[in-house]
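Enquirer: Please find the sequence and the predicted model below.
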Amino acid sequence: MHDVIVIGGGTSGMMAAVTAAENGSQVLILDKNRKLGKKLKLTGGTRCNVTNNRPAKEVIKHIPGNGKFLYSAFSAFDNYDIIDFFTSRGVELKEEDHGRMFPTTDKSQTILDVFLREIQRLNIEVRKQTPVQSLWLDDGHYQGVILEDGEKIASKTLIIASGGKAYPRTGTTGDGYRFAKQLGHTITDLFPTEAPVTSDEPFIKDKTLQGITLPDISLSVIDQNGKTVIRHDMDMIFTHFGVSGPAVLRCSMFVNTTLKKEGGKYVRMCLDIVPDRSANELTQDLLARQKDNKKALANVLKAWMPERYATFLCDQAAIDSQLPFNQLTPKQIDQIVQLMKKFTFKVTGTWPIEKGFVTGGGVHLKEIEPHSMQSKFHDNVFFCGEVLDINGYTGGYNITAAFVTGHTAGENAAWKSME
C-alpha cells in the first residue's frame, strides 16, 4: 500500500511526487516512457524556461485558459517559489526578455537533474515503461491502479499528472482524460493552443510571402461582427501553410475558440505592421516624404517593411510598386496606409492538436477544488498539469501552471494520505 501514486513522470508529476515525499509520503511514480521528464526536456527550445519573473497577477493574466483558477494555489506556491525551489537546490537562473527565467547552463537537463536527484534523495519509487490501463475502483471508490499487464497497485491517494494530447511523442496521448471519465469527471472540448495558424488565401497557397518575417507587429483575431477577440504585439512569419511566430502562437487559441463559437469555416485576422503609429501619423509622414521623391513606391516603403511585403501590399492596392513616389495621389497613399494598418486575411484553423505544444481544454475545473487540486467526486484523487483545463502563452506560463498545480496536488495528496 503506497501513500501516493503519481501517474505521469513529467513536469507536474515530478513536482507533485517530490512535494508529496517531502511531506512524509511514500510515493510511487508510474510512467509509460523509458525516461522521466521527456516533454520537460523539450521546453523553452530545450533550454527549459522554468517560469516567469513577472508579478503573480501578471503571470495569471498570461494564462488565458482559466488562469484565474490558479489564484488559490498561487497563494501557497507561486512563480517566485518555483525560482526558490531551483535556486535553493543549486541551480543558477537568469532572466531574459519578457521575464522569462532559464538555467544559466541553457540546458533543460539541468532542471531535470534537480528532480532526478530529489527523487533519489527522497526514496521515491519509479517504475518506467509501465502504462496504467485503468483505475481500480471498488463500488465506485478509488482503491488503486491497474497496469496493462493486469497487476493491481493499491494506494491511499492518487495524483493524475499524465498530460494532455499535444506532442504525443512525449507520451501525452490523453490517458488522463480516460481516467478522469472513469471517475465521473467531465472533459471539456480539446483543442491545440500555441500552434501555427493555417490559411487557404491565394497568397499563402502561391507562397508569395513565404519566409517573410515581420517584427514588432500587431496581430488580431476578428469575429464575424468585426470585433477584436484578442490582439498581440510581437513578431510573426509567413509560411507555406499560413502564419506562425510568437504573435500567431498567442492568437492560435482564440482562432480555434472563435471558429467553434461561430461555426464557420474561417475567421479573420488583422495585421498592423506599424502598431506604434496611427493611420493619420503615417499618412502625414508619407505626404511629407513625397516632395521631389522619384524613388519607386516599394523602395520608399522599405522604411517600414521588407521590400517583398511592400510589393505585395502594392499589388493588393492595385498600384504599380515601381511608380515614382511623388506621383502617388492622396487616395493611393490612403490605400497603402490602410493596408499597413489593417491588412485582413482569412484563416481556417491551426495545426492539429498532435502537432501543437499545449492542449486547450481538459478536466472541467468546476469539478476540482482550486486550493488543493482535489477531485470533488473522489476526495483521495488529485489532478495537476496539462490534464486540467488550463493553458497559457509561451514564455514560462504553462510550465508555471504545471509546477504550481503539481506542488499543490502533491502537498494535499500527502496530507490526505495521513488521515
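Expert: Looks like it came in fine.
Enquirer: make it CA atoms for all contacts and neighbour counts henceforth
Expert: Fine.
Enquirer: In the stretch 251-400 of the chain, what residue spans correspond to helices?
Expert: 279-290, 297-301, 307-316, 330-341, 397-417 (DSSP state H, counting those that start in this stretch).
Enquirer: which of those is buried the deepest?
Expert: Comparing these by mean neighbour count (mean count of other CA atoms under 10 Å), helix 397-417 comes out on top with a mean of 27.
Enquirer: Let me know which of the helices of the stretch 251-400 of the chain is the nearest to L183.
Expert: Smallest distance to L183 across the helices of the stretch 251-400 of the chain (CA to CA): 16.7 Å, for helix 397-417.
Enquirer: So which elements touch that closest one?
Expert: strand 2-7, helix 11-22, strand 51-52, helix 71-74, helix 79-87, strand 152-160, strand 374-375, strand 381-383 (3 or more CA pairs under 8 Å, 6 or more residues apart in numbering; DSSP states H and E).
Enquirer: how big is the angle separating the first one from helix 11-22?
Expert: In other words, strand 2-7. 170 degrees (axes from the mean of the first three to the mean of the last three CA atoms, to 10 degrees).
Enquirer: What is strand 2-7 packed up against?
Expert: helix 11-22, strand 27-30, strand 152-160, helix 397-417.
Enquirer: then this one, side by side with the first:
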Amino acid sequence: MSKVIVVGGGPSGMMAAITASKNNNEVILIERNEELGKKLRVTGGGRCNLTNYRDIEDFFDKIVTNKKFLYSSFYTFTNHSLLEYFKSNGLEYIIEDFNDHKVYTKSGKSEEVIDILKNDLKDNSVKVIYNKQVIDIIVENDAVSGVILNDGQNIKGDKVIISTGGKSYPHTGSDGSMYDILVKHNHTLKKIYPALTPLTIKEHWIKNLQGVSIQNVEISCKIRNKKIYQVGDILFAHFGLTGPCVLKLSSYINKYVEDNLIELNIDFLPNTSSDEISKIIRENPNKNIINNLRRLLPQNFLKEVLKILNLTDKKANELTKTDEEKIISYIKSMKLTCNGTKGIKTSQVTSGGISVKEINSSTMESKIIKNLYLTGELIDIDAETGGYNLQIAFSTGYLAGISV
C-alpha cells in the first residue's frame, strides 16, 4: 500500500483518487475550493457534456494538440468504459446523435455526475481536504515525497498526482498557479493559449448583428497555405463571433491569431448553391429582396447585409445582375477580419501546458520527477468541443490512478 496525494478535485483528480483507492492505496485528495467539481458543474451549460458517443478511434481526429500522447489513456479507459462506470452508479444519460453524438445527463444536471464521484470517493475511504492550496511539492533525490499547503503544513506521501487544470475559468480555481511550481522543479511549460474561445472581429458593423444566430454555417481561413474550416452554428456578438463552430475554429488558429490578422471566409448557406439563391431572390419580382430571402436567413442579418450594399429598399425586379452577385457573395463568401480572441478567462479550455515529452504516456508519470503524475488540462493537450476534453480528463486521471 502506498500513500497517494491527489491535488485538484476536478473530474481528472476525482477519477484518479477513486481509481488509486480501489487499488488498495491510502488516498488524500486536496481541493482549494469549498466544493469538488466546480468547473465540472458548469460544463455543457450545466447539463454536463460528459463525453462523446463516437467510437474511441474517432476521438483522435477531434484532438487538436498531441493526439498520439493520448493513445494509452483513451484505450485504457474509453468513453464506453466511462459511461459504464456512471451507469453502474445509477446515472441515466442521453446521446444526442443530432448534436455531434454528445452525451449529457438525462436530467440535464451536472450535479448528478459530481454526486456519483463524491459518493465513490467516500465509499473508498478517500480523505478530502477542502479550502487548502498546494503551494509547492517536496522533491528529494529527484523523487516527490509530499506537498506543502498554503497554511504551511507539509503532507508526506509516496506518490503525488497533480490534476489542477489549466488557466481557463480561473474563478473555478484553475488559475495556472501549478505551472510555476512544476517549472521551478525543471518541467517545461509550453506557451498557454485560449482554446474554444470566442473570436474578435475588426469590422465595426458586426456589432449591429449582436444576438443573431445562424445554423450550419461554414467558416474557413488559410494559415500558412493550409485551409482550416469548421461547420456548425454561430452567434454574432458585439465583439465578433461565438457559437460552437467559432469555438472549434479558435482552437486551430489561436496560436497564429495572437500576432496576425486572419481573413475568415463565411458561407452562411453551404448546402445551397449560388444559382438556388439567385432563383429565390427573383421568385417574387414585386417583393422586397428581404421578403424573398428571409426563409433562408434571419431578417436582421439580411437587413444589415443589404444596408452595407445600399440595397435595403430594392425590389427583386429592380435588382441588377451585379447587385445580385454582390448579395450572393456576401451570403456565400463573406470576408471578415479576425484580430484576436476573447482570451483565456472566457475560453472553455487551455491550450498549452506541461510538455508531453516529459510525461510517460503509458502511466502519466513524470520523466523528470519520480512518483509524480500529471493529468488532464494541466498537460499540453486539448480537443474540440463535444465532450472530448472531459474524456481526456477522466481517461488520464484513471490511467494515473491505476499506475500509482
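Expert: Cool, the structure landed. Because the structure is predicted, anything quoted here is derived from the model rather than measured.
Enquirer: I'd like the TM-score for the two structures, please.
Expert: Superposed pair, TM-score by TM-score structural alignment, normalised by the length of structure 2: 0.94. Supporting alignment: 402 aligned residues with a CA RMSD of 1.8 Å.
Enquirer: Which stretch among the helices and strands packed on helix 397-417 of structure 1 approaches F325 of structure 1 most closely?
Expert: The nearest among these, by CA to CA, is strand 51-52 at 46.4 Å.
Enquirer: Would you pull up how far that closest one lies from the middle of the chain?
Expert: 13 Å (CA atoms, centre = their mean, to the nearest Å).
Enquirer: and that strand, how far from structure 2 on average?
Expert: With mean CA distance after the TM-score superposition for structure 1, strand 51-52 of structure 1 departs from structure 2 by a mean of 0.7 Å once superposed.
Enquirer: Residues contacting that strand, please?
Expert: Residues from elsewhere that reach strand 51-52 of structure 1, judged by CA atoms under 8 Å, 6 or more residues apart in numbering: 59, 79, 82-83, 98-102, 395-397, 399-400.
Enquirer: how about the helices and strands packed on helix 397-417 of structure 1 in a markdown table, adding mean neighbour count and distance to A298 of structure 1?
Expert: Formatted as a markdown table, these follow (neighbours: other CA atoms under 10 Å; distance: least, CA to CA, whole Å):
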| stretch | mean neighbour count | distance to A298 of structure 1 |
| --- | --- | --- |
| strand 2-7 | 26 | 58 |
| helix 11-22 | 29 | 49 |
| strand 51-52 | 27 | 41 |
| helix 71-74 | 19 | 51 |
| helix 79-87 | 17 | 47 |
| strand 152-160 | 23 | 57 |
| strand 374-375 | 23 | 60 |
| strand 381-383 | 28 | 56 |
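Enquirer: Out of the helices of the stretch 251-400 of structure 1, which is closest to I146 of structure 1?
Expert: helix 397-417 (19.5 Å).
Enquirer: by how many degrees do that closest one and strand 152-160 diverge?
Expert: 130 degrees.
Enquirer: And the helices of the stretch 251-400 of structure 1: which comes nearest Y71 of structure 1?
Expert: helix 397-417 (10.3 Å).
Enquirer: any idea of the angle the closest one forms with helix 79-87?
Expert: Using the same axes, to 10 degrees: helix 397-417 of structure 1 against helix 79-87 is 80 degrees.
Enquirer: follow-up on the earlier one: out of the helices of the stretch 251-400 of structure 1, which comes closest to G361 of structure 1?
Expert: helix 397-417 (13.3 Å).
Enquirer: all strands of the stretch 151-300 of structure 2, in order?
Expert: 154-156, 159-162, 189-195, 199-201, 213-223, 226-236, 240-242, 262-267 (DSSP state E, counting those that start in this stretch).
Enquirer: JSON lines for those strands, including distance to G173 of structure 2?
Expert: Converted to JSON lines, the strands of the stretch 151-300 of structure 2 look like this (distance: least, CA to CA, whole Å):
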{"stretch": "strand 154-156", "distance to G173 of structure 2": "21"}
{"stretch": "strand 159-162", "distance to G173 of structure 2": "14"}
{"stretch": "strand 189-195", "distance to G173 of structure 2": "16"}
{"stretch": "strand 199-201", "distance to G173 of structure 2": "24"}
{"stretch": "strand 213-223", "distance to G173 of structure 2": "32"}
{"stretch": "strand 226-236", "distance to G173 of structure 2": "28"}
{"stretch": "strand 240-242", "distance to G173 of structure 2": "24"}
{"stretch": "strand 262-267", "distance to G173 of structure 2": "33"}
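Enquirer: Of all these, which one is nearest G376 of structure 2?
Expert: strand 159-162 (8.9 Å).
Enquirer: Could you give the residue range in structure 1 aligned to that closest one?
Expert: With TM-score structural alignment applied, strand 159-162 of structure 2 matches the range 157-160 in structure 1.
Enquirer: How about stretch 355-366 of structure 2?
Expert: Against structure 1, stretch 355-366 of structure 2 falls on residues 364-375 (TM-score structural alignment).
Enquirer: Next: stretch 174-194 of structure 2.
Expert: With TM-score structural alignment as the criterion, stretch 174-194 of structure 2 aligns to 172-192.
Enquirer: For the matching stretch, list every residue counted as buried.
Expert: Buried residues in stretch 172-192 of structure 1, counting neighbours by 16 or more other CA atoms under 10 Å, are found at 172-177, 179-180, 183, 185-187, 190-192.
Enquirer: so which of those residues comes closest to H2 of structure 1?
Expert: Closest to H2 of structure 1, out of all of the buried residues of stretch 172-192 of structure 1 and judged by CA to CA, is F179, at 18.9 Å.
Enquirer: how far away is the closest one from N256 of structure 1?
Expert: Distance of F179 of structure 1 to N256 of structure 1, computed by CA to CA, to the nearest Å: 26 Å.
Enquirer: need the contact list for the residue with the largest distance to the centre of structure 1.
Expert: Centroid-distance maximum for structure 1: D292 at 50.2 Å, with CA atoms, centre = their mean. D292 of structure 1 makes contact with N326, according to CA under 8 Å, 6+ apart.
Enquirer: And for the one 4 residues further on?
Expert: Contacts of A296 of structure 1 were listed using CA under 8 Å, 6+ apart, and they are 321-325.
Enquirer: just K118 of structure 2 next, same as before
Expert: 14, 36.
Enquirer: quick one: it is in a helix?
Expert: Yes - assessed by DSSP: H, G, I helix; E, B strand; the rest coil, K118 of structure 2 belongs to a helix.
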